[in-house]
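> mind looking at a prediction? Sequence and model below.
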Amino acid sequence: MHDEELDIDAGLVGRLVGGRFPQWAGLPVEPFPSGGTVNAIFRLGDDLAVRLPRVPWGVDDVVKEHHWLPRLAPLLPAEVPTVLGLGEPAEGFPWPWYVYRWLDGANPDPAHLADAESLAKDLARFVAAFQRIDLPDGPAAYRAGPLPVVDADTRAAIGELEGLIDTAAATAAWEEALRAPEWAGPPVWAHSDLMPANLLVEDGRLAAVIDFATMGVGDPACDLIPAWNLLPPAARQTFRGALGADDAAWARGRGWALSMALIQLPCYRHTNPSIAANARHVIDAVLAG
């Protein structure tokens, strides 16, 4: 997916684990299929997973999650990754990596949600709990600044999608989002990447949230993106009502969902089918109104 991406295989992961964590040496290592773009995931035995950055811009996230996840976990109403060990560069692998407890569940499919209304309420509870967190010195969330910071990238992506989507409608929807009043409150904690690939469900209900690389503080509207990347229209309104999102926040959240999808689609349409498919879903959902 990226020119700078490292080639990581099970043999390398087994050597890294054996050298750093002898208590887990010899456990079977299997690559786990993932729609992620930054990290490689390997199953380690039955109860563990190894997560390794495969691009340079994912390196700082390892230490960030190792520091913040233990502090966030007790405050959230869903399981989050539990880091059990921080690995060091070795065996030719240049960056830190970590072992965490395996979390059961499956990524939700927007086209086949068992109980969209309940899932919408679960997601709202998670987002509301994140917003209530009062931990000082949080990092800036990746998508929690003002929308104009991604205006140039969003418009460039729209240009690349000429002939693939209704670019005039996408431009109009984006410009509408840009007109929304900016967040005027204090910085609030947010996950800022609540895509289906970062959610795990069991029996239709939210079981866990993973990949906290983008977490931090800022405008909480970025955590409204599941309204368009996952939920159907009726459950979308349930989600909004449970969070009490006003018109300005809703418009900014819609803008973030649209911008993410527009940028992802040309970037990943030939290299990451799952992200590309969800990006098309988001664009359709936003443009449908």
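All right, it came through fine.
> could you use CA atoms for every contact and neighbour count after this?
Will do.
> A helix includes W228, no?
Yes. Applying DSSP: H, G, I helix; E, B strand; the rest coil, one finds W228 inside a helix.
> which residues touch it?
Contacts for W228 were tallied using Cα atoms under 8 Å, 6 or more residues apart in numbering; they are 236, 254, 257, 282, 285-286.
> now do A114
203-204.
> repeat for F42
Neighbouring residues of F42 by Cα under 8 Å, 6+ apart: 10, 13, 29-32, 49-51.
> same thing but 7 Å
Residues near F42 by Cα atoms under 7 Å, 6 or more residues apart in numbering: 29-32, 49-51.
> what does S259 give?
The neighbourhood of S259, defined by Cα under 7 Å, 6+ apart, consists of T154.
> that one and G218, how far apart?
Distance from S259 to G218, counting by Cα to Cα, to the nearest Å: 17 Å.
> before we move on, the earlier item: of the contacts of F42, which is the most crowded?
Ranked by neighbour count (other Cα atoms under 10 Å), these have V50 at the top, with 29 neighbours.
> how about that residue: what's its closest non-neighbour residue?
Nearest residue to V50 in three dimensions, chain neighbours excluded: V99, at 4.5 Å (Cα to Cα, 6 or more residues apart in numbering).
> list buried residues within the contacts of W228.
Buried members of these, counted by 16 or more other Cα atoms under 10 Å: 236, 254, 257, 282, 285-286.
> can I get those in a markdown table including distance to W95 and secondary structure?
Converted to a markdown table, the buried ones among the contacts of W228 look like this (distance: Cα to Cα, whole Å; DSSP: H, G, I helix; E, B strand; the rest coil):
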| residue | distance to W95 | secondary structure |
| --- | --- | --- |
| R236 | 40 | helix |
| R254 | 35 | helix |
| A257 | 31 | helix |
| V282 | 34 | helix |
| A285 | 39 | helix |
| V286 | 38 | helix |
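> nearest to A156 among those residues?
Each of those was checked against A156 using Cα to Cα; the closest is A257, at 16.2 Å.
> tell me the contacts of the closest one?
Applying Cα under 7 Å, 6+ apart, we find A257 in contact with 225, 228, 282.
> dump these to JSON lines, plus distance to A197.
Formatted as JSON lines, the contacts of A257 follow (distance: Cα to Cα, whole Å):
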{"residue": "I225", "distance to A197": "13"}
{"residue": "W228", "distance to A197": "14"}
{"residue": "V282", "distance to A197": "14"}
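> structure two is appended below for comparative analysis:
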Amino acid sequence: MATLIAEQFPRWSALPITQVVPGGWDNRTFRLGDDLSVRLPSSSAYVLQVEKEQQWLPVLAPYVPVAIPQPVAIGRSTERFPLPWSVYRWLPGRPPSSDLIADDVQFASDLGDFLAALQRADAAGGPLPGAHNFSRGDSPSVYEAETFHAIEELGDSIDTRGAYEVWDAATSSRWQGPPVWFHGDVSEGNLLVDDDGRLAAVIDFGTSGIGDPACDLVIGIATFRGDAREAFRDHRALDADTWARARGWAIWKALIVAARFAGSHSPESEARRARRTIDAVLEDHRLAR
């Protein structure tokens, strides 16, 4: 990393470099000095996201009520690192734990307000669903084959009838309005809080785009509970069909993660979390009927 910086941005070559842990799945993140961060795509599958963030994050920033990443420079691909990469302003804060925010009404309200503001941003010319964001903003039906395969793999270990009901409800409607901006991966790892636990920033817009905002509601089903869940829903104010599609996005991801560990009796926290999400989605579906 030091050599890469020195070659392309010699003005920053004397700054200390520290790897950010956890650094993410799609990218490896490093802190560069006190005021900058560097993100390197972890594979060529994420290259399209680099230019997208460079182009659109400055456009979106004036519309939203909390900080989002601010691009400073873009690194070119070389033999040393054969993919484009980005330099951003460092955003202070820490990721919240799901246990801490699950019942936090203020946090849920603030996040709902952020997503509502993002949805109101000018979508003219924005990136439609596609390879750059793995079809976020499209119908969850694009992942139907994966979903059905995971349900079959999990078999009697889950409520298969309920899972199919959730999927049928999720794929029986489409977003009826014009395409709107969405983040695409609203999860604890992509949120930062300040010392008081308030939402301070939303990061990693790699799966962002314009289309159906249902994918941004997953956290309201999988993480928030009780009054926090109701506050998030109130601040999003989207119709029942959109929430049904959100349950589809939530159960798709949880099913494929749970199926990956099926039969292994793995203690992995990711597997346990996926099972909890499946249960939460099924319960949310039952309450919505």
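Cool, the structure landed. Note that this is a predicted model, so its numbers are computed, not measured.
> need the TM-score from the superposition.
Scored against TM-score structural alignment, normalised by the length of the first structure, the superposed chains reach a TM-score of 0.87; 275 aligned residues with a Cα RMSD of 2.3 Å.
> quickly find the element holding the residue nearest to V50 of the first structure.
For V99 of the first structure, the enclosing helix or strand under DSSP states H and E is strand 97-101.
> that strand aligns to what range in the second structure?
The aligned range for strand 97-101 of the first structure in the second structure is 85-89, by TM-score structural alignment.
> follow-up on the earlier one: who does the strand holding V99 of the first structure touch, helix- and strand-wise?
Counting contacts by 3 or more Cα pairs under 7 Å, 6 or more residues apart in numbering; DSSP states H and E, strand 97-101 of the first structure is packed against strand 48-53, strand 83-87.
> can you tell which of those is closest to H66 of the first structure?
Smallest distance to H66 of the first structure across those (Cα to Cα): 6.3 Å, for strand 83-87.
> report all helices and strands that the helix or strand hosting E146 of the second structure contacts.
Assessed by DSSP H and E, E146 of the second structure sits inside helix 144-154. Packing contacts for helix 144-154 of the second structure, counted by 3+ Cα pairs under 7 Å, 6+ apart, involve helix 240-260.
> buried residues in the helix it packs on?
241-259.
> ok, stretch 72-85 of the first structure next?
For stretch 72-85 of the first structure, burial by neighbour count (16+ other Cα under 10 Å) applies to 76-83, 85.
> rewinding a little: which of the contacts of A257 of the first structure lies closest to K64 of the first structure?
I225 (22.7 Å).
> the second structure: which residue goes with that closest one?
Here I225 of the first structure is matched to V218 in the second structure, going by TM-score structural alignment.
> now name the helix or strand holding its match.
Assigned by DSSP H and E, V218 of the second structure falls in helix 218-222.
> mind listing the helices for the stretch 51-200 of the second structure?
Secondary structure of the stretch 51-200 of the second structure (DSSP state H, counting those that start in this stretch): helices located at 98-101, 105-120, 144-154, 160-170.
> so which of those is the most surrounded?
Comparing the helices of the stretch 51-200 of the second structure by mean neighbour count (mean count of other Cα atoms under 10 Å), helix 105-120 comes out on top with a mean of 21.
> what range does it cover in the first structure?
On the first structure, the counterpart of helix 105-120 of the second structure by TM-score structural alignment is residues 117-132.
> neighbouring contacts of that stretch?
76-78, 188-190, 204-206, 223, 235-236, 238-239, 242-243.
> farthest pair within those?
By the measure Cα to Cα, V188 and G204 form the most distant pair in the contacts of stretch 117-132 of the first structure, at 28.3 Å.
> give the contact list for the alignment partner in the first structure of A145 of the second structure.
By TM-score structural alignment, A145 of the second structure lines up with A152 in the first structure. If a contact means Cα under 7 Å, 6+ apart, then A152 of the first structure has no contacts.
> same check, this time on A271 of the second structure
By Cα under 7 Å, 6+ apart, the residues touching A271 of the second structure are 257-258, 261.
> E30 of the first structure: what secondary structure?
What three-state DSSP gives for E30 of the first structure is strand.
> what's the counterpart of it in the second structure?
In the second structure, the residue paired with E30 of the first structure is T18, using TM-score structural alignment.
> tell me how far that match lies from V38 of the second structure.
T18 of the second structure sits 10 Å away from V38 of the second structure, going by Cα to Cα.
> overlap in contacts, these two.
Residues touching both T18 of the second structure and V38 (Cα under 7 Å, 6+ apart): 30-32.
> which SSE is the nearest residue to F261 of the second structure once chain neighbours are set aside in?
The shortest distance from F261 of the second structure to any non-neighbouring residue, by Cα to Cα, 6+ apart, is to A271 (6.5 Å). Here A271 of the second structure sits within helix 269-288, counting by DSSP H and E.
> ok and that helix relative to helix 240-260, angle-wise?
Helix 269-288 of the second structure and helix 240-260 meet at an angle of 150 degrees, taking axes from the mean of the first three to the mean of the last three Cα atoms, to 10 degrees as the criterion.
> tell me the one among the shared contacts of T18 and V38 of the second structure nearest to I5 of the second structure.
Taking Cα to Cα as the measure, I5 of the second structure sits nearest to L32 out of the shared contacts of T18 and V38 of the second structure, at 9.4 Å.
> can you list contacts of stretch 47-54 of the first structure?
Identification of contacts with stretch 47-54 of the first structure by Cα under 7 Å, 6+ apart yields 5-6, 38-44, 59, 97-102.
> and the spatially most central residue of the second structure, how far is that from Y63 of the second structure?
Nearest to the mean C-alpha position of the second structure, by Cα atoms, centre = their mean, lies D185 at 1.0 Å. Going from D185 of the second structure to Y63 of the second structure by Cα to Cα gives 19 Å.
> ok, now A244 of the second structure?
As defined by Cα to Cα, A244 of the second structure lies at a distance of 27 Å from Y63 of the second structure.
> repeat for E270 of the second structure
Counting by Cα to Cα, the separation of E270 of the second structure from Y63 of the second structure is 34 Å.
> how about H183 of the second structure?
According to Cα to Cα, H183 of the second structure stands 13 Å off from Y63 of the second structure.
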